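>>> Here you go, sequence then predicted model.
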Amino acid sequence: MVEPSVTVEALYENMDFKLLAGEKGLNHEVQVSDLSRPGLELSGFMNYYPEDRIQLFGMAETSYLENLTSAEKTVLFDKLCTPRTPAFVIARSLPAPQELLNIANERGIPVLSSKLKTTRLSVYITNFLETELAPISTMHGVLVDIYGVGVLIRGNSGVGKSETALELVQRGHRLVADDSVEIRQLDGITLIGRSPKLIEHLLEIRGLGIINVMDLFGAGSVRPDKKISLVIELELWDAQKQYDRVGLEEHTTGICDVQVPKITVPVRPGRNLAVIIEVACMNFRLKQLGNNAARKFTDSLTQEIQSKNNNN
C-alpha cells in the first residue's frame, strides 16, 4: 500500500485561490487532512499548536488580529510560522495582516486567499485533502460502471476480463480502468477505484492489441473513477466444483481492510459473461432495496413443503 502525499501547489491549482505570499513554499507537502483554526494560539497559548496542519483564518480570527498592535502581531506570527507549517488560508477574501505576509515571504510559507465562506471553504479543503491523502493500493482487474454499480472484475490472466469489459462498453456501460486499478480508501470504508494515468481509457485485447475506448465509443463510455461496490471473480469452469445454483450464499472479499460483496462466475464456452454480469448488478441493486429473489424462492419452497406435510 502506497502512502500518498499532496503539495500546497496541488491544493492551490485545484481550488480558486489567490496567492498572497510565500510562493517559494508551494512545494511544501501537506501530511494531514485536518485543518486548524488557531483560536487559543492567537491569544498566546501555544502548548498544543498543530503546526503541521493548514492554518485557516476566518472572520473571527481576522477580527481578533485587528485589535493587536503591529509588534504583537509580529511576535505572534513569528511563533505560528514554523518550518512544519504548510500554508495559511484566509477565507472571505479578508485582508491578510501585513506582518503575516512579511514573515511568510521570508520563510517561504504560502498564504492563500479564497472568496468562499469559512465553513464551506473548510469542507472543500478537507474533502480534497482526504481524497488525495487516502491510502492507495493497486490491484489487477477491470473496473466498470454498470447501472451505477462499480464492479471490479477479477480473475487469472487470460480468463476474459478485458473482452468482457469491451462487450459491456458496447452495451452502454462505462470503463474506469483495465488491467491495473488504483484503489483509494476514503473515510475507512469507501473504496474509490481509478486508472493509472498512463493507461487511462485503454483496453488490451489479445489478438487485437491496445485500443482507446474513449476514441472508439465516445466520452460517455468512460469515467475517471468509481466507488467499488461489487467484486466479480471469473474462473475457468471446474466440473468437479459445486457452484451456487440458488444464490442464497453471500460471499465477501477483503480490499484495503474493507469487506466487499463477491460473486464467483464460472467461465466456459457458450456463456455470455457480459449479460451475466449485467444481471448480477441488477440483482445486487434489488438486494440492496430488500428484494431478494433467492430468499423469496426458498421461503415459498419451505412453505409449500410444510403445507404438503400438514395435509399428509
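Good, I have the coordinates.
>>> From now on I want contacts and neighbour counts done on CA atoms only, so please keep to that.
OK.
>>> Just to be sure, Val260 is in a strand?
Yes - when DSSP: H, G, I helix; E, B strand; the rest coil is applied, Val260 is found to be in a strand.
>>> In contact with it, which residues?
Ser229, Leu230, Val231, Thr252, Thr253, Gly254 (CA atoms under 8 Å, 6 or more residues apart in numbering).
>>> Let's see that with 6 Å instead.
Thr252, Thr253 (CA atoms under 6 Å, 6 or more residues apart in numbering).
>>> start to end distance for stretch 202-220?
End-to-end span of stretch 202-220 (CA to CA, to the nearest Å): 14 Å.
>>> List the buried residues in that stretch.
Leu202, Leu203, Glu204, Val213, Met214 (16 or more other CA atoms under 10 Å).
>>> which residues of the stretch 101-250 of the chain fall in strands?
For the stretch 101-250 of the chain, strands defined by DSSP state E, counting those that start in this stretch occupy the ranges 111-113, 136-140, 142-146, 149-155, 174-177, 180-186, 190-194, 202-205, 209-212, 225-227, 230-236.
>>> how many other residues sit next to the closest residue to Thr190 other than its chain neighbours?
Counting by CA to CA, 6 or more residues apart in numbering, Lys227 is the residue found nearest to Thr190 once chain neighbours are left out, at 7.0 Å. By other CA atoms under 10 Å, the residues close to Lys227 number 21.
>>> same thing with the one 4 residues further on?
If you count neighbours by other CA under 10 Å, Val231 ends up with 23.
>>> That one and Gly155: what is the separation?
10 Å.
>>> try Tyr48
50 Å.
>>> okay, these two: which has more neighbours?
Per other CA under 10 Å, whichever of Tyr48 and Gly155 has more neighbours is Gly155, with 18 against 8.
>>> that older thread, out of the strands of the stretch 101-250 of the chain, deepest packed?
strand 174-177 (a mean of 30; mean count of other CA atoms under 10 Å).
>>> want to compare, so here's the second one:
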Amino acid sequence: MAEVTAEGLMEEFQLTLVNDEESVTFRPITTSDISRPGMEMAGYFTYYPAKRIQLLGKTEMSFYEQLSTEDQQDRMKRLCTYDTPAIILSRGIDVPEALKEAANEVGVPVFSTQISTTRLSSKLTIFLESKLAPMTALHGVLIDIYGIGVLITGSSGVGKSETALDLVRRGHRLVADDSVEIRQEQDGVLVGKAPELIRHLLEIRGLGIINVMTLFGAGSVRNEKRIGLGIDLEAWDQKKQYDRLGLDEDYLQILDTDLPKLTVPVRPGRNLAVIIEVAAMNFRLKRMGINAAEQFSERLTSVIEESDHDND
C-alpha cells in the first residue's frame, strides 16, 4: 500500500495551501473516506472521524457564519486535531482566521480550491481508493486480449514473454512483462500495471530487451488493465490428467480475490498465442451466458437418456 499525504493531494489537485507553511505537518492519509463535518459545526463531536480529510463547502460554512465568535473559535479548535490529515475548502470559499489559527497550532494543512464540493469529494475518493488499495506483485505477463486482462503465469523459461510477443504481433496490447504490480480495488476488482522501470519493455531470451511501443506503436501497449482471467503455463506432464471439456473451475487467489484460472500445458508444436486468444474469447462468451462445455454436456446427457429410453 502506497503512502499518501496531503502534500501529494496538493500536487495532484493543484490545491492552494492557505495557512502557515512552516507550521504544517504533512501526516499520512490512512483512509479514502471523506468527511463533511456538518454535525460537528453544530457542536456534536462525539463520533467525529478525525482521521479523515475534512471537506468544507457552502453548507458547512454558511452555518458556521451564523455562529457567535466564541462558538466559531471552539468549532475550529475541535475540528483541528493531531490526527486530522487535511482540511479543504471548496468553491474558493474564504478561509476563516479562526481556522488558520487552530490549524497552525496542531500543524493541520488547510487548502483552498475552486472545484465544487461534490465533484471534489468524488475525485478525492477515487484517487485515494486507488492509492490506498492493497497491492502485491506477481511474476508473470499481463496482456489486454479483446478487452480481457489476461494474467499469464508459469515457471521461468516456460515461454511467457515469447507468447506475449506473439500476442502483441496479433494486435493485442501489452500491459506488463516479468513483474506485474496488482492492486485490489473495491468489490474484489484486480488492476495490474507494470513497474515504472520496465513499462512497455519485453524481455526475449536471445534478443534481450525490446521496447514494444517503439516497435509496434502506441496501440500495442496500455499502462494498466483490470485482470479478468489467469492462465498458468506449465510443462506438459504425461501422467497428469488435463481438463478436456472445460467444465472444471479453478481459481488463483490474489490478495482477497479469487481470479478464474486455466492451466495450459506447454509442449513443442502448440501455438500458445492462439490458445490464449481463444481462451479470452471463450471467457467473454461465458460472461455473456454462452458456455460451450455445458452445452456439450447437456447434449451428451440428452443422447444418453434417449439411448436408454430406446433400449427400454
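On my side now, so go ahead. Since the model is a prediction, treat every value here as computed from it, not as a measurement.
>>> TM-score of the superposition?
Here the TM-score for the pair of chains, by TM-score structural alignment, normalised by the length of structure 1, is 0.93; 310 aligned residues with a CA RMSD of 1.7 Å.
>>> And the buried residues of stretch 202-220 of structure 1, which is closest to Ser93 of structure 1?
Met214 (40.3 Å; CA to CA).
>>> Roughly how far does that closest one sit from Pro224 of structure 1?
Applying CA to CA to Met214 of structure 1 and Pro224 of structure 1 gives a distance of 11 Å.
>>> The helix or strand where Gln253 of structure 2 lies vs structure 1 - mean distance after superposition?
Here Gln253 of structure 2, judged by DSSP states H and E, is contained in strand 250-254. Plainly put, strand 250-254 of structure 2 ends up 1.1 Å away from its match in structure 1 on average once the two are laid over each other (mean CA distance after the TM-score superposition for structure 1).
>>> What lies in contact with that strand?
Counting by CA under 6 Å, 6+ apart, Asp258, Leu259, Pro260, Lys261 sit against strand 250-254 of structure 2.
>>> Need the nearest residue in space to the last one, chain neighbours excluded.
If I follow you right, that is Lys261 of structure 2. Gly230 (4.4 Å).
>>> which residues touch that neighbour?
Gly230 of structure 2 neighbours (CA under 6 Å, 6+ apart): Val150, Leu151, Ile152, Lys261.
>>> Map the second one onto structure 1.
When you say that, I think you mean Leu151 of structure 2. Mapped onto structure 1 by TM-score structural alignment, Leu151 of structure 2 lines up with Leu152.
>>> Thought Ile146 was touching its match, still the case?
No - between Leu152 of structure 1 and Ile146 no contact is recorded; they are 10.3 Å apart, counting by CA atoms under 6 Å.
>>> mind checking how far stretch 141-151 of structure 2 is from the chain centre?
15 Å (CA atoms, centre = their mean, to the nearest Å).
>>> Next, the distance between the ends of that stretch.
For stretch 141-151 of structure 2, the end-to-end distance is 6 Å (CA to CA).
>>> what do you get for stretch 39-52 of structure 1?
End-to-end for stretch 39-52 of structure 1, by CA to CA: 16 Å.
>>> What of stretch 126-138 of structure 1?
24 Å.
>>> go on, stretch 282-294 of structure 1?
For stretch 282-294 of structure 1, the end-to-end distance is 14 Å (CA to CA).
>>> Give me the residues contacting that stretch.
Val246, Gly247, Leu248.
>>> Pull out the buried residues from that stretch.
Phe284, Arg285, Asn292.
>>> what does stretch 252-269 of structure 2 give?
Quick answer for stretch 252-269 of structure 2 (16+ other CA under 10 Å): Ile254, Leu259, Pro260, Lys261, Leu262, Thr263, Val264, Pro265, Val266.
>>> One more: stretch 155-170 of structure 1?
Gly155, Val159, Gly160, Lys161, Ser162, Glu163, Thr164, Ala165, Leu166, Leu168, Val169.
>>> Give me the contact list for it.
With CA under 6 Å, 6+ apart, stretch 155-170 of structure 1 has contacts from Glu233, Leu234, Ala274.
>>> So which of these is the closest to Ala219 of structure 1?
Ala274 (20.8 Å).
>>> helix/strand/coil for that closest one?
Relying on three-state DSSP, one would call Ala274 of structure 1 helix.
>>> any idea what it aligns with in structure 2?
That one, Ala274 of structure 1, aligns with Ala273 by TM-score structural alignment.
>>> got a list of what that match touches?
Per CA under 6 Å, 6+ apart, neighbours of Ala273 of structure 2: Thr163, Leu167.
>>> and if we set it to 7 Å?
Thr163, Asp166, Leu167 (CA atoms under 7 Å, 6 or more residues apart in numbering).
>>> What of Lys131 of structure 2?
Counted by CA under 7 Å, 6+ apart, Lys131 of structure 2 has contacts Ala2.
>>> And the helices in structure 2?
6-13, 38-41, 58-65, 69-79, 97-106, 117-132, 160-169, 212-216, 272-287, 292-311 (DSSP state H).
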